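In: coords please:
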Amino acid sequence: MAKRFDTGGGPSQRQLRVGELLRRTLSEVLARGEVHDPELNAMSITVGEVTVSPDLKVATAWVMPLGGGKRDEAIAALARNRGELRRAVGREMTTKYTPDLRFRIDETFDRMDDARRLFASEEVARDTAEPEE
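Out: You can find the predicted model right below:
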């Protein structure tokens, strides 16, 4: 009998577990300043989420520098130290392989601000108001 794979929407439980383990470990490594790059250690970077490919070989870390400024500098510093970060994360993880790390800006907070702004607009407030009897 052929094995059927779920090609549905979201990530598997294994991808989610490995992603969360990577997120916590990467956050700790960055917080402790284990990387030998003074520019990266001077930044405070939040790791919002880590998504992992189905084969667990590639991990994308969605990051945001504190305050939201210097985004390009943060991504450049993380990319420049990708190998050292991967080794530091690999030492602390219990998985067989350490995924290749990629870094992207987490735009979740920007989208939340846009949604708040939209709901605060006069047109939306008028449409969502209780009808007067």
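
In: From now on I want contacts and neighbour counts done on CA atoms only, so please keep to that.
Out: Will do.

In: Do you have the strands of the chain handy? List them.
Out: Ranges of strands in the chain, per DSSP state E, are 45-52, 58-65, 100-105.

In: Make JSON lines from the ones you listed and add distance to Gln15 and mean neighbour count to it.
Out: Shown next, in JSON lines, are those (distance: least, C-alpha to C-alpha, whole Å; neighbours: other C-alpha atoms under 10 Å):
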{"stretch": "strand 45-52", "distance to Gln15": "6", "mean neighbour count": "21"}
{"stretch": "strand 58-65", "distance to Gln15": "10", "mean neighbour count": "21"}
{"stretch": "strand 100-105", "distance to Gln15": "14", "mean neighbour count": "18"}
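
In: before we go on, could you also do this sequence so I can check it against the first one:
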Amino acid sequence: MRKKHDLAGKPPSQRQLRVGEEIRHALAELFRRGDFHDPELAELNVTVTEVRISPDLRNATAFVTPLGGGPMDETLSALRRAAPFLRGQIARAINLRHAPTLSFEADTSFDYAGRIDAILHSPAVARDVGYRSLADRVNGDDDHDDEDDGWDEEEDENETDDLDDDDLDGDDLDDEDDDEDEDEDEGNGGEGEGRRGS
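Out: Down below sits the predicted model:
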């Protein structure tokens, strides 16, 4: 959940964040069930992205966005008409001394993120900041040409085919180990053989 500062400049308390999240879950469950008397409200497909609550827990602002890009104005007007009913449902769902007064606002964070993404993908900005697309980074295209700079599985297989059978022969390794053991035994005056036998 995003932490936004209230008008006084103080960040929300842990209690505000917890109660806001409980209200968001309760609203989401109400919209999921969809058992409303208002047919316009029953047909709404809404996502509640965040709920901010005042420090005294008396007022809550729910930020919503219609699923599927539906009309925001109609969605907000239906939610504002149903706010007293939704407040009563919230009071039953969560344990608070006073149910907060609900207000609904459009969540514009997705639009804002889309605008920032479009700006970053514009050719002028991409050139200035050296921005590379995600596809280029994943595919390993480091120099922005049409040639793939990533790992090539065929090259790796060809390298193992180039090895001689003699390079992979384990007998040579065993012989070297035996030679080292004999050198150690000679340096100990034959004591090494006595230890091996016991």
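
In: quick one: buried residues of stretch 185-198 of structure 2?
Out: For stretch 185-198 of structure 2, burial by neighbour count (16 or more other C-alpha atoms under 10 Å) applies to no residue.

In: my bad, should have said stretch 69-77 of structure 1
Out: Going by neighbour count (16+ other C-alpha under 10 Å), the buried part of stretch 69-77 of structure 1 is Arg71, Ala74, Ile75, Ala77.

In: Stretch 22-37 of structure 1 now?
Out: Under 16+ other C-alpha under 10 Å, the buried positions of stretch 22-37 of structure 1 are Leu22, Arg23, Thr25, Leu26, Ser27, Val29, Leu30, Gly33, Val35.

In: Relative to the whole chain's centre, how far out is the longest helix along structure 2?
Out: Identified as the longest helix of structure 2 according to DSSP state H is helix 14-33. In terms of C-alpha atoms, centre = their mean, to the nearest Å, the centre of helix 14-33 of structure 2 is set 21 Å apart from its chain centre.

In: And stretch 78-94 of structure 1, by the same measure?
Out: That offset, for stretch 78-94 of structure 1, works out to 15 Å (C-alpha atoms, centre = their mean).

In: Which positions in structure 2 sit opposite that stretch in the alignment?
Out: Mapping stretch 78-94 of structure 1 onto structure 2 (TM-score structural alignment) gives residues 79-95.

In: which outside residues touch that stretch?
Out: By C-alpha atoms under 8 Å, 6 or more residues apart in numbering, the residues outside stretch 79-95 of structure 2 that reach it are Glu22, Ile23, Ala26, Leu27, Leu41, His98, Ala99, Pro100, Thr101, Leu102, Ser103, Phe104.

In: So which bits of it are buried?
Out: Neighbour-count burial for stretch 79-95 of structure 2 [16+ other C-alpha under 10 Å]: Leu79, Arg80, Ala82, Ala83, Leu86, Arg87, Ile90, Ala91, Ala93.

In: Among these, which one sits closest to Leu134 of structure 2?
Out: Nearest to Leu134 of structure 2 among the buried residues of stretch 79-95 of structure 2: Leu79, at 38.5 Å, using C-alpha to C-alpha.

In: picking up where we left off before, what is the most widely separated pair among the contacts of stretch 79-95 of structure 2?
Out: Leu41 and His98 (24.5 Å).

In: the more surrounded of these two?
Out: Neighbours of Leu41 of structure 2 and His98, each counted by other C-alpha atoms under 10 Å, are more numerous for Leu41; the result is 19 against 10.

In: Now that one: closest residue in space that isn't a chain neighbour?
Out: Take Leu41 of structure 2 and drop its neighbours on the chain: the residue closest to it by C-alpha to C-alpha, 6 or more residues apart in numbering is Ala78, 6.1 Å away.
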